[in-house]
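*Asks:* 3D model of this:
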Amino acid sequence: MEKLVDEGLVKSIGLSNFNKRQIQNILQHCRIKPANLQIEIHANFPNIKLVEYAQSVGLTVTAYAPLGAPMSSPESVDLLTEPWVLEIAHRHKKTPAQVLLRYLLQRKLIVVPKSVTFKRIEENFQVFDFQLSNEEMHELNTKGSNERQYKLLQMSGHQEYPFKEEY
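*Replies:* Okay, the predicted model is just below:
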């Protein structure tokens, strides 16, 4: 990937689904430091330790599946219908999706919500006119299931499977 930067074919290098050990290994051996880490982050899996580590070494962090992934497995929880998320949304006169996106933005994360519906795309931009309180941020950080939705189980036998370690 560094050769692609040298050749001007890419501007920067990013990592996806790397854990702390893997990031440390890259940073120890790279000539061109990665710019970004993309990982699963949402109120059901805030991934706090890995986010803090990545930001501490100068990586920007992109939240994958920022609204959760209710269809990813039968046991997945739909954050958009969780009573505690609905209560925060009601307090701010916002949708649950807007609250969940604002939560991630206040954590200084890059957020790219997926949508093909114009109304939802437009709604996703209406997150800059309110702030969540420290108490609400704490609730969003701690009240969810703390369960990864995308476990990438098809890769679980690989020696570099990133999710065997805490973060």
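
*Asks:* contacts, neighbours, all on C-alpha from now
*Replies:* OK.

*Asks:* Would you mind pointing out the helix or strand the closest residue to Ile41 other than its chain neighbours falls in?
*Replies:* Closest residue to Ile41 in three dimensions, ignoring its sequence neighbours and counting by C-alpha to C-alpha, 6 or more residues apart in numbering: Ala63, at 5.0 Å. Assigned by DSSP states H and E, Ala63 falls within strand 60-64.

*Asks:* quick one: contacts of that strand?
*Replies:* For strand 60-64, the external contacting residues (C-alpha atoms under 8 Å, 6 or more residues apart in numbering) are 35-42, 51, 54-55, 104, 109-112.

*Asks:* Give me the buried entries from those residues.
*Replies:* 36-42, 51, 54-55, 104, 109-111 (16 or more other C-alpha atoms under 10 Å).

*Asks:* which one among those gets closest to Gly8?
*Replies:* Distance ranking of the buried ones among the contacts of strand 60-64 against Gly8, using C-alpha to C-alpha, places Asn36 first at 18.0 Å.

*Asks:* tell me the contacts of the closest one?
*Replies:* Shown in contact with Asn36 (C-alpha under 8 Å, 6+ apart): Ile13, Gly14, Leu15, Leu59, Thr60, Val61, Thr62.

*Asks:* do you know how far Ser56 is from Val10?
*Replies:* When distance is defined by C-alpha to C-alpha, to the nearest Å, Ser56 is 24 Å away from Val10.

*Asks:* For the comparison step, fold the sequence that follows:
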Amino acid sequence: MDFNSVWAAMEECQRLNLTKSIGVSNFSCKKLTDILAIANIPPAVNQVEMNPMWQQKKLREFCRANGIFLTAYSPLGANGTFWGSDRVLECEVLKEIAKAKGKTAAQVSLRWIYEQGVGVIVKSFNGERMKQNLGIFDWSLDEDELKKIDELPQSRAVTGVAYTSKYGPFRTVEDIWDGEM
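*Replies:* You can find the predicted model right below:
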């Protein structure tokens, strides 16, 4: 894939006022560095998998330092048919924090992302869950709770295997994530 040409075309769309902002999804620090090296208009946003079980610490720091807003998809782990898991909602640490706060594990996960200064993409068609998702703004996590979350074992739910092919551009999972596993 010719990321440089695609990025140049996206910049042209912005210059023509066809879009207000341009951004990327699932870009590693390396891919962002490559784009920033040729960009006249830097990415406004990078949308990536992020939750307490995949905290993206290095990428968060990189994006913050380069003025790229990070947006989290799969904030609850995305337990789905093709990928994802229920490990976020079943995490004992998150459940314990939730019980102490009178909240749900989902709310703890969403609040943690919010406190990292990251945008959150939630997906629910259930009215009660939508209300719960909005119930993250009138409380906060304390230092001890943040430390417990910071120490959770880390792994991706979206491995990227489905996006690999011997015909490229990503022949291996390492090609997709640039070793940021």
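
*Asks:* about what we covered before: mind checking which of the contacts of strand 60-64 of structure 1 are in strands?
*Replies:* Secondary structure assignment (DSSP state E) places Asn36, Leu37, Gln38, Ile39, Glu40, Ile110, Val111 from the contacts of strand 60-64 of structure 1 within strands.

*Asks:* Thought Asn141 was touching Ala43 of structure 1, still the case?
*Replies:* Yes: Ala43 of structure 1 sits in contact with Asn141 when judged by C-alpha atoms under 8 Å, with a separation of 6.1 Å.

*Asks:* Those two: which is more packed in?
*Replies:* More crowded of Ala43 of structure 1 and Asn141, by other C-alpha atoms under 10 Å: Ala43, with 25 against 19.

*Asks:* what lines up against the more buried one once you look at structure 2?
*Replies:* Counting by TM-score structural alignment, Ala43 of structure 1 lines up with Pro52 in structure 2.

*Asks:* Double-check that match against Leu89; I have them as touching.
*Replies:* No: because the distance of 10.0 Å does not satisfy C-alpha under 8 Å, Pro52 of structure 2 is recorded as not touching Leu89.

*Asks:* Which residues are in contact with each of these two?
*Replies:* Listed as contacting both Pro52 of structure 2 and Leu89 by C-alpha under 8 Å, 6+ apart is no residue at all.

*Asks:* Name the SS class of Val116 of structure 1, please.
*Replies:* Three-state secondary structure (criterion: DSSP: H, G, I helix; E, B strand; the rest coil) places Val116 of structure 1 in coil.

*Asks:* Contacts only, for the counterpart of Leu4 of structure 1 in structure 2.
*Replies:* Per TM-score structural alignment, the equivalent position to Leu4 of structure 1 in structure 2 is Cys13. Shown in contact with Cys13 of structure 2 (C-alpha under 8 Å, 6+ apart): Thr19.

*Asks:* For Lys11 of structure 1, see how far away Glu2 of structure 1 is.
*Replies:* Distance from Glu2 of structure 1 to Lys11 of structure 1, counting by C-alpha to C-alpha: 10 Å.

*Asks:* Looking at those two, which one has more neighbours?
*Replies:* Neighbour count, other C-alpha under 10 Å: between Glu2 of structure 1 and Lys11, Glu2 has more, with 16 against 11.

*Asks:* Wait, the more buried one touches Ile32, no?
*Replies:* Yes: the pair Glu2 of structure 1 and Ile32 passes the contact test of C-alpha under 8 Å, sitting 6.2 Å apart.

*Asks:* quick one: common contacting residues for these two?
*Replies:* Shared between the contact lists of Glu2 of structure 1 and Ile32 (criterion: C-alpha under 8 Å, 6+ apart) are residues Ile13.
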